[in-house]
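Colleague: Following is a predicted model, sequence given first.
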Amino acid sequence: MAPVDVLQLLHLAYHGSKDERTRATTELEAAMQSPEMGPACLLTLLRAGVEPSSPAEQSLSALLFVKNAMLHLIGDDVVTGTPGFLGEVESLLFTGMFRVSETHRRVLRACIMNLTSGFEWNYLGELMPLIDRDLSSVSVEESLGALELLYTYTKRFKTPGLEPTPLKLQVCAVLVRKLPQYVGYEDMRVYRLVFKLSECIVESGLQLTSSKEMSGAALDGLFQLMLAFPQQHYEAATAAGGTVYAEYVKCLKRIAMVSYSIINDATRRKRPAPVAKHFLQAHSAAFLSTWRQWLQLCVSSTGRRTHQKSEMYALRYVKLCTLDETLYTQHLRPHAMELVEQLLFPYMCFNEVDEEVFADEDDLADYVKYMMEESFGNAELSTRQAASNTILALLSRKKKFHDPAPLLQALLGILTAGFESADLTTAVGNARLFGFLHLLSILRKFLKEVPAIWEGQMSQVLVRYVAPFLQPSTPSVGVRCKAIVVCQRYSKAPMPSEADFASFMQMMCGLIQDADMRVRLAGIDAMCTLLEMKRARQYLTPIVVPLVEGCLEFLSKVQTTFVPLVILHLTTYFAPEMTPVMGKLAHTLVQHFLATMHDMERQEVDEGGVLGDDEVDVSMYEQAAFSADALLDAVLTVVTSCGENDAAFASVRVDALRLVKHVLQQPDNFDMMEKTLSILLHILYFSKPIPSECWELLPLIYALVDSGIGVDFFNSIEEVLDNFVSGAPAEFLGDTALMTATYKTCEKMLIGGVACVAECQMAPAQLIEAMLHTAKANTEHSGLFDPYLSQFVGLLLQSLVHPDIQAGDIRVRIWIIAALLDCFYYDAAATFNVIVQVNAYPSFFEGLLFFFRGCINEDASSSACGTSSAGGRKKKVKKDDAGEVMENLSLLTRKVTILGLSSLLAYATDPHLTTLSPPQREDFASRYLDPLTRLIQYSIFTNEATYAPRCATSEANLEKIKLGLEEDIEDCEISDEAVLGVDGGDDTVDACEDVLEDMDDSLAVAQMGLELDEGDDYESPIDEINEVEFFLNWVRMLPHLSPAAQAAAHAVLRPESDYLRASHTAERYRQLCKELETAVKEDFRKRAELTA
């Protein structure tokens, strides 16, 4: 293709008719994707793009196409495999930065970043001499090109480890000396680049731990330059206005970012970098003063949006100053009220951003986005949130030197005065009232810590100062919505009487039918909290239907997370009452989920386009993603809530399956896959029989694993397959094609070299176990698993000796062994024969004894896992795998062990066996009866110790259900670390370590059986089997066995009374589980009858 053709096609692609644009774009993309033609075409466009004499519009179009082609069309192999191509591209990009305009340079920088990251292009050797030259004869545009080119590379310095430290130190040394000379241009664009490069230097310094590499005072010159800039240039920038002032504000933003980064390191890391330590001592107070002055100017400015980013970092800087004793005690605490009233409170007030959001009642999209952002609490997506967190930091007790009590008292005085003097007749009065309401909403955490206020006064505050502003007579909708937020935040504050609480609830319920859509939406949001309160639900029952209708109305208008959340709560707590509308609800939720998915897919396609603007509106995409996730949760809750009502479930199932099929057909929807599989899981569980629409999904599920995508959530896939097996055992286990696919799937997950978490690699063994349990219990179709037993036993044996399994999580081996023991429970004779036939006897049993040695010999295991004393101090001893096995066994795996080994002992010692058996059977009985009986015995009495406290807990829960008792969900308060920000360094790591320590501390509780067991959510035919009685069946055979077998058994067995006690405990626990299930169903039935 000739060069003229490329340029002509480019012109048509951007400026032709619709058909011409489509044809030209297709031809250009085809040319670029051709290994033979692509490089030449790209070079032609790139030369045209950096040619100063070309028309600006044409050259910019050429560069835009080059940028997108490099990202999407030309493969890396073509770039590196075409002789001279990469070098020519690099040369044109480098020289182009000094020849084209600022707009064109922006596109070139994107191309350069692609080459530096993808092809390790380092042009500093060529560029640094141009940076370090005498500037007297260099034009400002040429210097701008050089500085932009430098920043494009040095921004990589901000990522630790991306570039070698010696290179960074070498470049930083030159820049620390040279950058101050560039400000001689007195051009705001140059200043901005100087500060952007200063940020790279500072970030490089913060990665260092030794002052030998960079002394603490090394950056003093840059900090002085930053401190001097705001005041020196404010008047001139203000007078010039326009782009000059905009550039000035961008400079301030960059300085604020740098100062925030370094104060964060200085105050929040245990071992701050030398430059951060020095900054805290030498410059932090001066920067604090600078940011206070800047914020004072900003709050009095009419163009608030212009300053937002600089304000955000300035506020964060002030917030982190609360962590330093000198800054807090000398500069913040003495002036705290002045700081709050003059600098922080103005950000609480209703402003131009709020005004734009509330301007149009019919356009809810911006309002919903605003609500979602405001509800993110400590996320600091707005200056209001940043200012709020600064106030919360001032009130914190995180440090010993903090003194928040007087400040809290003073704030309460401000709030009282503000509410009592509220003036709703003026815009200023409404704006300040909005601010007072917001301030009250953020103080909940601290007010809850003062009983006299929380228990004695809070309800009066709501009634006297907040409730009046919910009324339609309040002129400002913004004030009404903020008052709703306050009521939501304080809805769990103690009320003097039930009558007061009833009045409060009546007021909140009335919002659902308010004339203003924004008020209704805010009211629906408040329901998320109210629905968590058992006390509130009796007052919500009359508005369940209007509330559902309101939710459905808003689902058709906006994408939110809280509307589906309200539906989730409604279906959780009012499922019987909502039975008549469940079908309509599911249909609407699925429709909106599919529409949201379509919107997201369209945005992804738009993002991948080569022509035009390829920047996706990330916030809109994220909002859609959050909404889709919330809708999935709501659909799942609707499905699970219909389990006790066949008619309601039937009306929901069709739409729910439509959703499941759509997601499974788009396997790249990874984030939604697990919840979707959970929906399918429950559909299968409640379906009697399983409909054909479900069976049609099985090929999609197996394809997920075949493609590798399903490997990472195979535990969810296993649960789905388990429900197919248990719901239709004859159909599933009798289908040879399905069982072949199942075997291949298990084989891939166990010995196919997959990389996944332990829970996913345990799942194949759990699936095999489920098939064995189901087949064993199916008396109508006996022997369902017989054709596959030897194949699966062989796979499990292979898995046990596979290097990946041996080196992996011990829980995987526990489950593989449990599945093998289940094979004995299914058919001990056939399984024993397979083990003999594949030459796994006696090695398998020797390995089994070694694996469970801690259980077989508890005293030896305790010695290995325990602690020894030396000099009065405990010495930590690493647990061996025997102790780890004992720790990771569960009620379920121990029960399986009892059933499997009891079956094996019964087979091995049966004196009346009529079928042929291998000679190894007699050898097995003499060698392994003693240790395997000990293992069974350990499992029985460990389970008994776990069942006993669970029985007490179950009895208490049963009594609660009968009495209608239920604990309220506690409010979740924002932690100090969350208020300070996510970039917490060592503090954040410490917080994670604290959580892990808490988990270790709770291990004793878990071992008492009061926490979840991995078998709790697993329903199986073996639930109905008393494992102790199952073992005693063999024990009662002992008188008929050989004297040697009797002697070996009696040497191990405990008194019969112990077994009877354990049997009674196991039976009692199972009975209580059944009673709990019956009580829940009966409660549902009664409520459903009342609704009918």
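Modeller: That came in fine, so what should we check first? Residues are numbered from 1 along each chain as shown.

Colleague: alpha carbons only for contacts and neighbour counts from here, please
Modeller: Noted.

Colleague: Tell me the secondary structure at the nearest residue to residue 532 once chain neighbours are set aside.
Modeller: Spatially, and ignoring its direct neighbours in sequence, residue 532 is nearest to residue 969 (6.0 Å; CA to CA, 6 or more residues apart in numbering). Assigned state for residue 969: coil (three-state reduction, DSSP: H, G, I helix; E, B strand; the rest coil).

Colleague: My guess is residue 969 contacts residue 530. True?
Modeller: No - using CA atoms under 8 Å, residue 969 is not in contact with residue 530, being 10.2 Å away.

Colleague: Of the two, which one has the most company?
Modeller: Ranked by neighbour count (other CA atoms under 10 Å), residue 969 and residue 530 place residue 530 first, with 23 against 12.

Colleague: And that one, how far from residue 536?
Modeller: 6 Å (CA to CA, to the nearest Å).

Colleague: now swap in residue 154 and tell me
Modeller: 58 Å.

Colleague: and here's the other structure:
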Amino acid sequence: MSDLNKLADIFRGTIDPNERESAEKQLEMIYKIIGFTPSILRLVMADGVEMSIRQAAVIYLKNNVIAYWSDKSNGPGLDNDFNIHEADRQIIRDSIIDAIVMAPELISVHLAVCVSHIIKADFPGRWLGLVDKICIYLRHPDTKCWMGALLALYQLVKIYEYKTGDDRAPLDEAMNLLLPLIYQRCGQLLGDHSDLSICLQKQVLKIFHAFTQYSFPLKLISNEIFAQWMELFRVILERPKFRNFEQEREESNWWKCKKWVLHILSRVFERYGSPGAVSKEYNGFANFYIKTFSGCVIGLLLKILEQQGNKHYVDSRVLQLTLVYLSTAVNHAVTWKLIKPHTMLIVQNILFPLMCYTDEDDELWTTDPHEYIRMKFDVFEDYVSPVTAAQNLLHMFSLKRKEMLQKILAFVFQILNDSNSDARMIDGALHIVGSVADILLKKEMYKDQIEELLVTYVFPYFSNQHGYLRARACWVLNYFSGTRFQRDSNLASVVRSVEMCLMHDKELPVKVQAAICIQGILTSQDKAQKLMEPNITPISFEILNLLRETGNEDLTSAMQKLVCLYPEQMMPIAFEITQHLEQTFYQILDSSADEDNEDKAMTAMGLLTTIDTICTVMEDQKEIMAQLQPVVVRLVVKIYQEELMELYEEALTLVCTATTNSISPDLWKIYELMYQVFKKDAFEYFGDMMPALHNFITVDPQTFVNNRNHVLAMYDMCKTVLNNDAEEEAESYAAKLLECMILQFKGQIDECIRPFVELVLTRLTREVKNTSLQQICLQVIIAAFYYNPILLLNILNDMQPIDSNQSLFTHFINRWLSDIECFKGLHDRKICVLGLITLISLPPEKRVAIINEASPQLMPSILKLFDGLKLAYQSKANAENADEEDSEEELDEDSDVEALEDEEDHVAAADYHSRILGKINSPACPFPVTSSYLRDDEDISEDDEDEYSDDEEADFVQTALESYTTPLDADDTDVDEYVIFREVLEMLQKKDPNWYNVLMSPLKQEQQEALQSVFILASQRKAAAESRKIEKLGGYMFHTQTVPSSFNFGGTPIV
């Protein structure tokens, strides 16, 4: 492919609608040829070629690198037999940094993606020259060479951004060379105010931020080096504008440099520079940071706020990050003392105006209320919004520092009581009140006055002429929904007001806010549930209509709340509601097809979750579920057929809920579809499939097992997971499904046992990091032994490796007995006990040598498991009562909040006891207190001689995999391991006394006593099971006798 002209012609064809198909076919024919990929890179860098062709080529190159660079599987829909040849990869590695340095921006952005992917696959092993190449260009005196080098370095840092420890070592080694170099270059650029210079500075700052965001390498960034960087940050933050950036404003790299400096400062302060709130390794740095830089940084931030207060333009992200930094600073005495003299000016001149309804809000409300709603409820918008940052800073002032709440409220009520306050000022004041609602509800001096506050200052605005004040009233009331109303009439007024706003208001944002408020009220006010009940049907459909019109995700939560609180009222309309949600879902999909909209994806997820909630609430109503199941089927088919992978998790949850009690023929078709989707592109969703797959095995077992394709599909999915590079959690799920099938279909799937056993044995030959995976694989073999011991013996004998001196069965028994301590929870111990009972029950002719050799371990192992089982059953009984006990032991959520003195720092939980001890053990305290006195009541055992510690007790709690039950785990199971054990031993004592004596002879006195306890418990459990059976049949049966009309019990009658 040396002829670039021909290659250029092909890519010219890809951008011509008339020639595109032909051009793509040509590319399909030649993309595997050695030398093709480097030829594309040469074409991309050819200055004489049209830019549109170079762009088409670089995009194709990028896609090829992403798809075919790595040696491993390329993914669904791609050619898994092809990877770019190593010779071609080496050419690209040698030249791509040169290319990104020389390329124009339109090209370099795509080359940067290539670099990122190559670094991820090849650095440091195959790309040893990367760092040296970057270094060469950064040392070049021509600043035009620096941007490409910085872009490449940024890709390197981003790849390692989330790594820690040894995994991060290659980056730290590279930055040991490059960090001083980029600092030097950035320092040189400070005096140059050209566009290129400012852009280069921004890129250096982005690199430093990514390098330090999740790990701060103190070996590379000493206090002295950091101080040098801080001086650079100071210069960037306080430098004035050298040109008029007013037209560019938010797009200006001049502002973006300030933004990235504040990103760095906020992150360093929060994560590494806050004494009492950092990990031990950063304690020294935190003290250095806060003592050395607080005065300078706070001073710079106050200047930014001064600009904002004087109505000079400040970039919104710069303002937001300034407020974020100050929120962290409120926690520390050193920085608080610097902020405190300015707090009320900040509140009045900066925060309050941000909290008020603005001209921009009004324009959006009027011209595009749907966009207004989207913006106000967008969590991603909140993350970067100065308004949210202002709200958080106000909250920190009020929560953390004494007298601040009183001062802020005094300012607010002055506005609310002033007849000259305009509507926008009222909105800002109410916004502040709602922002500190949680604090007011907990403060003893305020919480009894909340009801009067709402009546006086909030209720009147439900009928205000300004729509935004009606919306604000709903918003505030939602935040105060936990108020303890003393007068039922006021609560009734609340319900009427929000119902009016929802049902009859003409303004869409008001209706949405009212719907959200209804959810809050219903969650917190039991009496409100009865007040709202008569109107719950029209309320439900109004929210459904709003949901369809706005696509607001929060409304799905409101709908879910209604469904959960009013199940009886929902029964007659459940199908209609579900159909409405289904149609809204399709509408959301159609509208989002034209645009990449994360909000709509979230709404779609919320709609599916709401439908799932309805199915969950109605799952015991057979007639209703028969109507809902087709809706579920249609939705799942739509999601799978259109490959909407972001919705796979919700779809699988729907399938799980729909199959909880019964499985219709259409749902069995969904099972087949799940298998097809798994094989195509849903390998990574196996964990999400697990609950539904378990249902298909256990809810309608006969339909499952009667169709061998069902069993084969399940086995194939498990095999795919266990034989490929899946996460070990997913592999554990796969092995658990194998165990479930073995135990569910005892005696029905003999032909499946061999492939099941072979599969887990093969997996055990590879490295296993997670002990739970190791145990569940062993359990599959134990389950197979319990299923049919002779069958398993024959399978293992057939699988015996030629070069092994030890039989597989011997290895299995030894591993089993050595791992007895590793079986946790209830089910795992039970199957282990049943397996060992099966082992000791084998007839003499089937007792191979290893069984006799291991006989001294058998009974002690069984007794140890029974000891654990007893506690596991107790733990299960305790868990069933846990909710009630937890509610009694919950901490009082309304407890007052203690603000800090000016000299105090807010400390993390780890240091809280130290601070309390410091106070208590002051000279004024007559008794020394140690941390042992500060334990929570629930941490103190009722019995100091309890045999098990908290950590040991965790061994008896249900394990994650045990939630996927088998017939052995049913409450009414006939398989009682205690009863079976006793019966087997009694049988052996009679029919095989020699073997019985061999088993019993190793037992010590305490083990014999434990055995007796097991026997007693077996008798009790047998009697209890018989009683349950009789009770099921309608109670004890007596012979029919003539009953006299009166009785004489003797003695004197009571009356």
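Modeller: Nice, I can see it. What you see is a predicted model; the values in this text were computed from it and never measured.

Colleague: And the TM-score between these chains?
Modeller: Here the TM-score for the pair of chains, by TM-score structural alignment, normalised by the length of the second structure, is 0.75; 937 aligned residues with a CA RMSD of 5.0 Å.

Colleague: Comparing residue 154 and residue 536 of the first structure, which residue is more hemmed in?
Modeller: It is residue 154, of residue 154 of the first structure and residue 536, that has more neighbours when counted by other CA under 10 Å, with 22 against 19.

Colleague: In contact with that one, which residues?
Modeller: 197, 200 (CA atoms under 8 Å, 6 or more residues apart in numbering).

Colleague: Distance of it relative to residue 67 of the first structure?
Modeller: The value you get for residue 154 of the first structure to residue 67 of the first structure, if CA to CA is used, is 20 Å.

Colleague: now do residue 520 of the first structure
Modeller: 47 Å.

Colleague: For residue 636 of the first structure, see how far away the residue nearest to residue 532 of the first structure is.
Modeller: In terms of CA to CA, residue 969 of the first structure sits 21 Å off from residue 636 of the first structure.

Colleague: List the buried residues in stretch 640-656 of the second structure.
Modeller: Going by neighbour count (16 or more other CA atoms under 10 Å), the buried part of stretch 640-656 of the second structure is 640, 647-656.

Colleague: Give me the aligned partner of residue 570 of the second structure over in the first structure.
Modeller: Counting by TM-score structural alignment, residue 570 of the second structure corresponds to residue 578 in the first structure.

Colleague: The spatially most central residue of the second structure is in what secondary structure piece?
Modeller: The centroid of the second structure falls nearest to residue 649 when counting by CA atoms, centre = their mean (12.4 Å). Counting by DSSP states H and E, the element that carries residue 649 of the second structure is helix 648-658.

Colleague: Quick one: residues in contact with whatever helix or strand comes next after that helix.
Modeller: Downstream of helix 648-658 of the second structure, the next assigned helix or strand under DSSP H and E is helix 665-680. Residues outside helix 665-680 of the second structure that contact it (CA under 8 Å, 6+ apart): 76, 629-630, 633, 636-637, 640, 655, 659, 685-686, 693, 696, 710, 713-714, 717.

Colleague: Check the mean deviation of helix 665-680 of the second structure from the first structure.
Modeller: After superposition onto the first structure, the average distance of helix 665-680 of the second structure to its aligned residues comes to 3.5 Å, using mean CA distance after the TM-score superposition for the first structure.

Colleague: By neighbour count, which bits of the helix or strand just after that helix are buried? Give me those.
Modeller: Using DSSP H and E, the helix or strand that directly follows helix 665-680 of the second structure along the chain is helix 686-698. Neighbour-count burial for helix 686-698 of the second structure, counted by 16+ other CA under 10 Å, picks out 686-698.

Colleague: cool, stretch 225-236 of the second structure as well?
Modeller: Those would be 229-230, 232-234, 236, for stretch 225-236 of the second structure by 16+ other CA under 10 Å.

Colleague: among those, which are in helices?
Modeller: With DSSP state H as the criterion, helices contain 229-230, 232-234, 236 from among those.

Colleague: which one of these is nearest residue 346 of the second structure?
Modeller: residue 234 (21.9 Å; CA to CA).

Colleague: Quick one: residues contacting the closest one.
Modeller: 297, 300.

Colleague: Then residue 926 of the first structure?
Modeller: Residues in contact with residue 926 of the first structure (CA under 8 Å, 6+ apart) are 1044-1045.

Colleague: how close does it get to residue 932 of the first structure?
Modeller: 11 Å.

Colleague: Same question for residue 236 of the first structure.
Modeller: 89 Å.

Colleague: more neighbours, these two?
Modeller: residue 932 (25 against 13).

Colleague: I am assuming that one contacts residue 900, so please confirm or correct that.
Modeller: No - using CA under 8 Å, residue 932 of the first structure is not in contact with residue 900, being 10.6 Å away.
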